[in-house]
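Peer 1: what's the 3D shape of this:
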Amino acid sequence: MTPHPLGLSSIGDDIDKRLAQLGAAVIETEANAVAALKSRINSYFVTACKYMLACTGRIVILGMGKSGHIGAKIAATLASTGTPAFFVHPGEASHGDLGMITEKDVVLALSNSGETEEICVLLPLIKRLGIPLIALTSEPQSTLGKAADIHIDISVEKEACPLGLAPTASTTATLAMGDALAIALLEARGFTAEDFARSHPGGRLGRRLLLRINDIMHTGEEIPIVTDEVSLSSALLEMTRKGLGMTAIVNKQNCVAGIFTDGDLRRTLDREINIHTTPITQVMTIHYKTMSPDLLAAEALQMMQRYRINALLIVDQSQHLIGALNMHDLLRAGVL
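Peer 2: Alright, predicted model coming up:
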């Protein structure tokens, strides 16, 4: 009988336990590799940050194979946190893409061994440009390590792969060091949450941090509005026409006097009043909530959730009604 590759005689609870042990061992190995990087946040790291802060062009990331995948992610993290960056495949660079690198750039090269042929062949050309070269390798005396202006050690004690072949702990360490560089630069640049949102306008965070009430509120003829002289029935007709589940009540100066919502209607019907003869001022809510149009849509959501309401009136500084907003508007805008 062929032995089980995990050294188990049968498949069952034992294999579950063994698989969990293997997974935990990988996490422990990689966690130790990342923890060891803390002592390498030194003067070389600081100088590398200063080179990138002083860069008037972009940070160009180079890496082959698994290091290339990590490099692409580091480039994306840098770019999204205020440091312009892009990834260049070293194999393509030697066939024309090197023209993407300019004299204003800084090169960040990733190679665990420091001997990646596709990167090493580019070193004389990078040097000819006279631009800073930062290397992340495990071998400071490698070809890349010695050619670099700054070398950052990303060596690991061992790979998480039991064969010691698949890049695992080493790529995790490289990624963590790239994140350390990106976040240090973010802080140094004074990069804010709103800056981050501007580079992520399509994401939920971008919508929450950039979208303002005046971007999505109903205006003009779309606003459900009646004067404080009408009856309840007239207010109900306006609510039906506009479909926002409420109507604003304004005085002759177009200042908000109150609001009447679906909830108010349910409470009113319990009182068995005549909707045709009852003035709207008798049943409207006078303790209403309003907001300014230049506030964030996310702030409108917070207010609605806090007070358990589904609609808001939008007013200017003089309390003149200029817009209306309900929970469905926030849902359609992706704020909710």
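Peer 1: please make it C-alpha for all contacts and neighbour counts, starting now.
Peer 2: OK.
Peer 1: and for the nearest residue to residue 321 once chain neighbours are set aside, the neighbour number?
Peer 2: The shortest distance from residue 321 to any non-neighbouring residue, by C-alpha to C-alpha, 6 or more residues apart in numbering, is to residue 315 (4.6 Å). Residue 315: 18 surrounding residues under other C-alpha atoms under 10 Å.
Peer 1: shouldn't residue 315 be in contact with residue 323?
Peer 2: Yes: in this structure, residue 315 is within contact of residue 323 by C-alpha atoms under 8 Å, at 6.7 Å.
Peer 1: the strands in this structure, which residues?
Peer 2: Using DSSP state E, the strands found in the chain span residues 59-63, 85-88, 106-110, 133-137, 150-153, 225-227, 246-250, 256-261, 290-291, 311-315, 321-326.
Peer 1: could the ones you listed be laid out in JSON lines, adding distance to residue 77?
Peer 2: Below are the strands of the chain laid out as JSON lines (distance: least, C-alpha to C-alpha, whole Å):
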{"stretch": "strand 59-63", "distance to residue 77": "11"}
{"stretch": "strand 85-88", "distance to residue 77": "9"}
{"stretch": "strand 106-110", "distance to residue 77": "14"}
{"stretch": "strand 133-137", "distance to residue 77": "16"}
{"stretch": "strand 150-153", "distance to residue 77": "18"}
{"stretch": "strand 225-227", "distance to residue 77": "48"}
{"stretch": "strand 246-250", "distance to residue 77": "45"}
{"stretch": "strand 256-261", "distance to residue 77": "46"}
{"stretch": "strand 290-291", "distance to residue 77": "36"}
{"stretch": "strand 311-315", "distance to residue 77": "38"}
{"stretch": "strand 321-326", "distance to residue 77": "36"}
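Peer 1: one more, so I can put them side by side:
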Amino acid sequence: MKVKDFDYYLPEELIAQHPLENRDEARLMVLNKNTGELEHKIFKDIVEYLQHGDCLVLNDTRVLPARLIGEKEDTHGKMEFLLLKRIDKDTWETLVKPGKRAKIGTRFSFGNGELKAEVIGLGEEGSRIVKFEYVGIFEQVLDKLGQMPLPPYIKEKLEDKEQYQTVYSKEQGSAAAPTAGLHFTEELLEKIKNKGVKLAFLTLHVGLGTFRPVKAEEIEEHTMHSEFYKITEDTARIINDTKEAGKRVIAVGTTSCRTLETIGDDKSRVREQSGWTNIFIYPGYKFKIVDALITNFHLPQSTLVMLVSALSDREKVIKSYNVAVEEKYRFFSFGDAMFIK
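Peer 2: Below is the predicted model of the structure:
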């Protein structure tokens, strides 16, 4: 299957540069995965499409302010660090720009010396292994000095860090937000619960690999990046009870979807566990757990468009994306939403 089969034309002006003031007033396209029928709604209308006994599965990861601007200690040259993955307490795999200045043994300073770092090794695809030095609690130092690592297609500065967090974010560790969840408010979640819909939370820490383009021509040649996930016993029980009752498990976001399909067994059951997943879902995949999906509109030729196409089919999804362009929906992280039912 060709990667170019998942292309569509997107005018740059439709890439959302800022979040809406009211999260749940984004537009919502509803796609019937079997018939291809489309409806145009507002996100808060999602309640109409949820049924008593359904289960919404949400990713409670919290984005780290993982972008640090500092300087080289000897030359005072400006440097940018992007934290990718924690290796142990104070050691991280990090992208450093400009990388040629970040040789092993080089030291850096951030925030007038409140945080210091030394390159101690080389990682994959040009990344650096960095050990940090500080006084106090690393997360608090990072919260003070760090910036949100917004996707490369967002050019405007974010005024409030919380705008790039879901209202239910809890487990720190993501390099990017699970953006489908950004549309929910606490009031909307309360309405959903009052309708008899169960909420279940899992964690998948989103890596920056989610923004990397697919370079292979054939889908099957692409290798996915690995991301850490965790699911509790309570969440597993809620999901298993929902499946046994014949009700729908609805993933909020592709991150929740990938986690559920990683842990689901051949009997459509899940269990408490944690680990790393590099699952790649594309057309032809048979879903074990996920019945429906709430998601945003994704980049052309991306693995996320392929995942969405696996739940419906490629023709219906590309057609719906073309309609979204015609109707001037807002795209990507701060954009509008889609419900595939």
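Peer 1: TM-score of the superposition?
Peer 2: With the length set by TM-score structural alignment, normalised by the length of structure 1, the two chains reach a TM-score of 0.27; 136 aligned residues with a C-alpha RMSD of 5.7 Å.
Peer 1: roughly how far apart are residue 171 of structure 2 and residue 63 of structure 2?
Peer 2: Plainly put, residue 171 of structure 2 is 8 Å away from residue 63 of structure 2 if you go by C-alpha to C-alpha, to the nearest Å.
Peer 1: what about these two, which has more around it?
Peer 2: Of the pair residue 171 of structure 2 and residue 63, residue 63 is the one with more neighbours under other C-alpha under 10 Å, namely 25 against 16.
Peer 1: I'd guessed the more buried one sits against residue 173; true?
Peer 2: Yes: with contacts counted by C-alpha under 8 Å, residue 63 of structure 2 reaches residue 173, the gap being 6.0 Å.
Peer 1: and stretch 261-280 of structure 1, end to end?
Peer 2: 11 Å.
Peer 1: same check on stretch 29-46 of structure 2?
Peer 2: OK, stretch 29-46 of structure 2 end separation, C-alpha to C-alpha: 10 Å.
Peer 1: one more: stretch 281-298 of structure 1?
Peer 2: Note: stretch 281-298 of structure 1 ends 31 Å apart using C-alpha to C-alpha.
Peer 1: pull up the gap between the closest residue to residue 191 of structure 2 other than its chain neighbours and residue 189 of structure 2, please.
Peer 2: Using C-alpha to C-alpha, 6+ apart and skipping the chain neighbours, the partner closest in space to residue 191 of structure 2 is residue 47 (7.4 Å). Between residue 47 of structure 2 and residue 189 of structure 2 the computed distance is 9 Å (C-alpha to C-alpha).
Peer 1: go on, residue 141 of structure 2?
Peer 2: Separation of residue 141 of structure 2 from residue 189 of structure 2 (C-alpha to C-alpha) stands at 32 Å.
Peer 1: one step back: now for residue 171 and residue 63 of structure 2: what residues contact both?
Peer 2: With contacts defined as C-alpha atoms under 8 Å, 6 or more residues apart in numbering, no residue is shared by residue 171 of structure 2 and residue 63.
Peer 1: mind giving me the packing neighbours of the host helix or strand of residue 317 of structure 2?
Peer 2: Per DSSP states H and E: residue 317 of structure 2 is located in helix 314-326. With contacts taken as 3 or more C-alpha pairs under 8 Å, 6 or more residues apart in numbering; DSSP states H and E, helix 314-326 of structure 2 sits against helix 303-311.
Peer 1: buried sites along the helix it packs on?
Peer 2: Buried residues in helix 303-311 of structure 2, defined by neighbour count with 16 or more other C-alpha atoms under 10 Å: 303, 304, 305, 306, 307, 308, 309, 310, 311.
Peer 1: next structured bit after the longest strand along structure 2?
Peer 2: Counting by DSSP E, the longest strand found in structure 2 is strand 78-88. Moving toward the C-terminus from strand 78-88 of structure 2, the next helix or strand (DSSP H and E) is strand 91-97.
Peer 1: circling back to that earlier point, got the buried residues for the helix or strand where the residue nearest to residue 191 of structure 2 lies?
Peer 2: Per DSSP H and E: residue 47 of structure 2 is located in helix 46-49. For helix 46-49 of structure 2, burial by neighbour count (16+ other C-alpha under 10 Å) applies to residue 46.
Peer 1: which residues are in contact with that helix?
Peer 2: 28, 191, 192.
Peer 1: can you redo those residues as a markdown table with distance to residue 294 of structure 2 and neighbour count?
Peer 2: A markdown table is the format used below for the contacts of helix 46-49 of structure 2 (distance: C-alpha to C-alpha, whole Å; neighbours: other C-alpha atoms under 10 Å):
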| residue | distance to residue 294 of structure 2 | neighbour count |
| --- | --- | --- |
| 28 | 9 | 24 |
| 191 | 17 | 14 |
| 192 | 14 | 22 |
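Peer 1: redo these as a markdown table? Include secondary structure and distance to residue 273 of structure 2.
Peer 2: Listed next are these as a markdown table, based on DSSP: H, G, I helix; E, B strand; the rest coil; distance: C-alpha to C-alpha, whole Å:
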| residue | secondary structure | distance to residue 273 of structure 2 |
| --- | --- | --- |
| 28 | strand | 33 |
| 191 | helix | 30 |
| 192 | helix | 27 |
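Peer 1: as JSON lines, those residues with distance to residue 84 of structure 2 would be great.
Peer 2: Shown next, in JSON lines, are the contacts of helix 46-49 of structure 2 (distance: C-alpha to C-alpha, whole Å):
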{"residue": "28", "distance to residue 84 of structure 2": "32"}
{"residue": "191", "distance to residue 84 of structure 2": "36"}
{"residue": "192", "distance to residue 84 of structure 2": "34"}
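Peer 1: is residue 326 of structure 1 in contact with residue 314, as I believe?
Peer 2: No: applying C-alpha under 8 Å as the test, residue 326 of structure 1 and residue 314 come out as separate, 10.6 Å apart.
Peer 1: tell me which of those two has more neighbours.
Peer 2: More neighbours surround residue 314 than the other of residue 326 of structure 1 and residue 314, with 25 against 21 (other C-alpha under 10 Å).
Peer 1: distance of the more buried one from residue 152 of structure 1?
Peer 2: Using C-alpha to C-alpha, we find residue 314 of structure 1 at a distance of 54 Å from residue 152 of structure 1.
Peer 1: more neighbours, residue 141 and residue 189 of structure 2?
Peer 2: Each of residue 141 of structure 2 and residue 189 has its neighbours counted (other C-alpha under 10 Å); residue 189 has more, 18 against 15.
Peer 1: let's verify that one: helix, strand, or coil?
Peer 2: Here residue 189 of structure 2 is recorded as helix under DSSP: H, G, I helix; E, B strand; the rest coil.
Peer 1: neighbours around residue 86 of structure 2, how many?
Peer 2: With other C-alpha under 10 Å as criterion, residue 86 of structure 2 counts 14.
Peer 1: show me what counts as buried in stretch 81-98 of structure 2.
Peer 2: Those would be 81, 82, 83, 84, 85, 91, 92, 93, 94, 95, 96, for stretch 81-98 of structure 2 by 16+ other C-alpha under 10 Å.
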